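Novice: Here's my sequence, what's the structure:
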Amino acid sequence: MSTSALTHRVRVLAEPGHRHDEILTPAALDFVGSLVAAFGERRRELLKERRRQAIRLSAGAPLDFPLVTSAVRADPSWRVAPPAPGLTDRRVEITGPPERRMAVNALNSGAQVWMADFEDATSPTWDNIVGGQLTLLDAVERRIDFTTDEGKEYRLGDHGRLATIVVRPRGWHLTEEHLEFDGRPVPAALVDFGLYFFHCARRQIDAGHGPYFYLPKLENRYEARLWNDIFVHAQELLGLPRGTIRATVLIETITAAVEMEEILHELREHSAGLNAGRWDYLFSLIKTFGHRTDFRLPDRAKVTMTAPFMRAYTELLVRTCHRRGAHAIGGMAAQVPSRDPAAREAALATVRLDKEREAEDGFDGSWVAHPGLVPVCREVFDGVLGDRPHQIDRTRDEVDVTAADLLSVRRIAAPPTPEGIRTNISVALRYFAAWLRGQGAVAVDGLMEDAATAEIARVQIWQWLRHRAVDRGTVLRHLDDEAAALGAAHPWAPVDEARALFERTALAAELPLFFTPDAYTRHLVRRAEAGS
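Specialist: The predicted structure follows:
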């Protein structure tokens, strides 16, 4: 790759760590720098447009399918690229952070795909980010076996199929403050994408797969177009054919929900389909319309996938994907199987019902958060798919969803319950404490919680306070109780910092759009005294 056009190399502002030099090579940093030089300004402009759109919607502008792209939606002729090697059968996908133990368990789990998550399941400490890249490199090289200090061995299977690796980089709104280009932090998405692509793209192709990605939190077709242009540029730089990269987009914002076809169209030569990111989708609804009383959601546990507006969202996703020859991937089963037989059976029964609904609706596969859920998810999809790798031929032409259907939240309106209020405070506080200590996926009360579920927990409290469905004194009393319980159970937990984070992001007059940027800068950034 030629980097002669670069005038500013990416600078590392963090202390060197174990094996970091294997990832942060001059050539890899130059590659990331070339992406920032070419696309950094477009990213900044698109983030400004996000803010402008949020202001328009807050002021009462209607949200609908774009009139200007009606020809794209009406044209029956275009389809996305056919499935890439390793992505034809996706009936079970397991997700988790790119951490060594998780990687071995996920690759061996029997799932078709492992989604290595730098976004919601990773606390973005510098060691976690670079360590995650090392995990992926070692996994691709099949040298990831290791033994813990306690003597437990983790080994890749000697026979059978390992899960296909798909990487989820961080979203457009985040930066990596341990890297600097032209005096500014580097966009985190370009760090995660660029380092993995530079080190592993060719290796994955040689292994019979390719560099595959999940794209989080897109809000419109222009953000998909930016990714597509990045893919074209990256492939040209490394001399790879166009279309080698494949990407699945998570539809987890309400503004993306009305542009599903446009997003597929923008990415069509690199598209691997769409995924229903249910918790971030609810989070997006509150961020976008939380000031309106008709968008006040009930307890998180009561907002099931059978709610009319959630049914509209998932059925539209399946119809859109299959009409264009793309995979439709269902949402997360977050249960952590218990050692108690009765509790375990209850959790598996809940997962089974959820996956049966998805498979019967036409989804081609679905997500689980724990290896113990792979068998039940596989069994359900085996029962519908049989020997077929997917059901893309089931086009769901009978589905007719309007923008009003996607926004029909008022049909499930209900006041929050005392248990729902306590649960949200507990989940957010406990997750924040773990995240601040570098853990991004946390088992809480039998569920694997990540940043998405913490976000929905804290913004629900904000919404209920705004609309006086709960009073501030009640929230503070529960916060006192949960903080005391957390400190008693885990004396090492950063309770004060977690509580302050909750107060800044859930109790403020204006809702912070994400908890992560401020918390990252305050608590996780550790720069060296002098950048290298």
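
Novice: drop to CA atoms for contacts and neighbour counts, all remaining ones
Specialist: Noted.

Novice: how about the helices in the stretch 1-150 of the chain?
Specialist: Remark: helices assigned in the stretch 1-150 of the chain by DSSP state H, counting those that start in this stretch are 20-23, 26-58, 70-74, 100-107, 126-140.

Novice: Tell me how many other residues crowd the spatially closest residue to residue 482 that is not a sequence neighbour.
Specialist: With sequence-adjacent residues excluded and distances taken as CA to CA, 6 or more residues apart in numbering, residue 482 is closest to residue 426, at 5.9 Å. The burial metric for residue 426, expressed as a neighbour count using other CA atoms under 10 Å, is 24.

Novice: Also residue 505?
Specialist: If we define neighbours as other CA under 10 Å, then residue 505 has 24 of them.

Novice: what helix or strand does it sit in?
Specialist: Taking DSSP states H and E as the criterion, residue 505 maps to helix 495-506.

Novice: which residues touch that helix?
Specialist: The list of residues contacting helix 495-506 from outside it, by CA atoms under 8 Å, 6 or more residues apart in numbering, reads 428-430, 432-433, 436, 458-459, 461-462, 479, 483, 486-487, 511-512, 514-515, 519.

Novice: what's the span of stretch 266-275, first residue to last?
Specialist: 16 Å (CA to CA, to the nearest Å).

Novice: Helices along the stretch 201-350 of the chain, start to end?
Specialist: Listed in chain order, the helices of the stretch 201-350 of the chain (DSSP H, counting those that start in this stretch) span residues 221-238, 254-257, 260-266, 278-289, 308-323, 341-361.

Novice: next up, for comparison:
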Amino acid sequence: MAAVMDLSAPAAVEATGRMKPGYEAILTPPALAFLADLHRRFDARRRVLLAARAERQARYDAGALPDFRADTRDIRAAEWAVAPIPAALRDRRVEITGPVDRKMVINALNSGAQVFMADFEDATAPTWDNLVAGQLNLRDAVAGTIEFRSPEGKAYRLNPAPAVLMVRPRGWHLPERHVRVDGEEVAGALFDFALFTFHNARALAARDRGPYFYLPKLQAMEEAALWDAVMEHAERALDLPAGAIKATVLIETLPAVFEMDEILYALRRRAVGLNCGRWDYIFSYLKTLRSHRDRVLPERGQVTMTVPFLKAYSEWLIRTCHRRGAFAMGGMAAQIPISGDAAANEAALAKVRADKLREVRAGHDGTWVAHPALVPVAREVFDAHMPTPNQLHVEREDVHVTRDALLAPCAGTITRRGFENDVEVALRYLAAWLDGQGCVPIHHLMEDAATAEIARAQLWQWLHRGDLAFADGAPIDFALFDRTLAAQAHRLRAAGIPGAARVDAAAALLAELTHAPRLAEFLTLPAYAQLD
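Specialist: So this is what the prediction gives:
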């Protein structure tokens, strides 16, 4: 098939990030021409869709509630299915996700999981060096040549049968300010997708390995249709077989749960599943319903997958996916091993086992973990209860949901400890993120941008509600927040935590966002201006 563009043609591309040795292998003129072509074809549509998000949120802020769309009722009612799932993805019982640094890529691919999702979004602070080095790391992983030697001299290299690689580019809302095309900033999503696809798609397609992607933060079928158009054009431009590029969509926004059928339909030639992105979904519930005083959530530890609105979400996702021949992937276990305390470690692993047991019994086809040590724990549960490669046969016709079930308020409490933990998590994560780290262990949990978003959104919601109090009657107010933030910042500056040098900047930004009269759409947008 003839390519639809000349990849050797000059393009008006300006890359302002500092070039280091090796970067020229990723930022080649043909690769940048491919990126420029995608930008010119699709960025205007992306901006229209982002404006539609803002208009939709304005309706929610004015009192409306998300609901199933009347204009797409026929899609939901009709009988159709996604394209057949490739052999390499028919068993996805355990997937591991993490950032794109070199050691993590090797360890994750060697972890024994079926799939490694290399994450350019929530687990990666998008510094220029992180992004370009991450592309180099994935290129070497695809080629099978990736190696790493630690400062202590330990050598890391790929095992003979590594996990299947999937890549999560950034969401449609995030810019890449280090690259401009015709004077316009490119989308982070197109930057990540273009460079990975250009350098690796042919090699992966030759081995029946995609390329495969995870698509984050979608809110509507039109956003999925844009990804489908981008991928279809990439297949033509790079002489790939039609439908070679496959995608799993994270259902991690509240509006998207009402359009799961429609999202699969828009991507039906390449969709292989949906994923319960539970942490971002909780954040999206907070953000979407920020003006609804009756939808205040309790502290994060009480918002488990067994509460009504999350149980309805996960079971509706299973039913929707299996009806369409797509996989329903479970959510992330954020626990990490606790060394030096066997009892605490076993208690943490018991929580993981219980969560994975709930998922497999509900009908999920696989699950996520954040640490290689959790791969055998999750695998043991799924092996015991899912003898088949997947559970597409579990149709869950018993599940029926309504709008109100998906939006049900959540009972619970707010404790001083929960309040202080939200301040600490948001501050520690933001300080590390500003220092270039997007995945941070805090209190034996692997925190990423999604969990930090929950923490700062909860703080905003509780404080702006204005009439909440702890059990002893003490008010939850801005004076308390300011004192807690100052105390946490003082403690963390002296503690030598990751990003300690950025604690003051993180505290200033967290204070600004929390006091602001409107909840910011994403923490990472204002923070991005402070990254290198």
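
Novice: Using PyMOL, define a selection of the buried residues within the contacts of helix 495-506 of structure 1.
Specialist: What follows is the PyMOL syntax selecting those of the contacts of helix 495-506 of structure 1 that are buried according to 16 or more other CA atoms under 10 Å:
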select buried, resi 428+429+430+432+433+436+458+459+461+462+479+483+486+511+512+514+515+519
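
Novice: From the contacts of helix 495-506 of structure 1, which land in strands?
Specialist: Among these, DSSP state E puts none in strands.

Novice: Now, the contacts of helix 495-506 of structure 1 that are in helices?
Specialist: When the contacts of helix 495-506 of structure 1 are checked against helices using DSSP state H, the ones located there are 428-430, 432-433, 436, 458-459, 461-462, 479, 483, 486-487, 519.

Novice: Looking at those, spot the one nearest residue 13 of structure 1.
Specialist: Closest approach to residue 13 of structure 1 among these (CA to CA): residue 519, at 18.6 Å.

Novice: Give the aligned equivalent of that closest one in structure 2.
Specialist: Matched to structure 2 by TM-score structural alignment, residue 519 of structure 1 sits across from residue 527.

Novice: who's in contact with the closest residue to that match other than its chain neighbours?
Specialist: The shortest distance from residue 527 of structure 2 to any residue other than its chain neighbours is 7.1 Å, reached at residue 434 (CA to CA, 6+ apart). Taking CA under 8 Å, 6+ apart as the contact definition, residue 434 of structure 2 lies against 125, 499, 502, 506, 527, 530, 531.

Novice: before we move on, back to that, between the helices of the stretch 1-150 of structure 1, which one is nearest to residue 356 of structure 1?
Specialist: Nearest to residue 356 of structure 1, of all these, is helix 100-107, at 22.4 Å by CA to CA.

Novice: Could you give the separation of that closest one from the chain centroid?
Specialist: In this view, helix 100-107 of structure 1 has its centroid 18 Å away from the chain centroid, taken as CA atoms, centre = their mean, to the nearest Å.

Novice: for stretch 417-429 of structure 1, same thing?
Specialist: Its chain's C-alpha centre lies 23 Å from the corresponding centre of stretch 417-429 of structure 1 when counted by CA atoms, centre = their mean.

Novice: counterpart of that stretch in structure 2, which residues?
Specialist: Residue span in structure 2 matched to stretch 417-429 of structure 1, by TM-score structural alignment: 415-427.

Novice: coming back round to it: of the contacts of residue 434 of structure 2, buried ones?
Specialist: Among those, those scoring as buried are 125, 499, 502, 506, 527 (criterion: 16+ other CA under 10 Å).

Novice: would you turn those into a markdown table with distance to residue 139 of structure 2?
Specialist: Supplementary listing: those in a markdown table, determined by distance: CA to CA, whole Å:
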| residue | distance to residue 139 of structure 2 |
| --- | --- |
| 125 | 19 |
| 499 | 28 |
| 502 | 32 |
| 506 | 33 |
| 527 | 28 |
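
Novice: out of the residues you listed, who's nearest residue 316 of structure 2?
Specialist: The nearest one, if we look at those relative to residue 316 of structure 2 and count by CA to CA, is residue 125, at 32.3 Å.

Novice: After alignment, which residue of structure 1 pairs with that closest one?
Specialist: Taking TM-score structural alignment as the criterion, the aligned counterpart of residue 125 of structure 2 in structure 1 is residue 123.

Novice: what does residue 155 of structure 2 give?
Specialist: Taking TM-score structural alignment as the criterion, the aligned counterpart of residue 155 of structure 2 in structure 1 is residue 153.

Novice: what about that match, distance to residue 463 of structure 1?
Specialist: Residue 153 of structure 1 sits 46 Å away from residue 463 of structure 1 when distances are taken as CA to CA.

Novice: With residue 154 of structure 1 instead?
Specialist: Here the criterion is CA to CA. By it, residue 154 of structure 1 lies 44 Å from residue 463 of structure 1.
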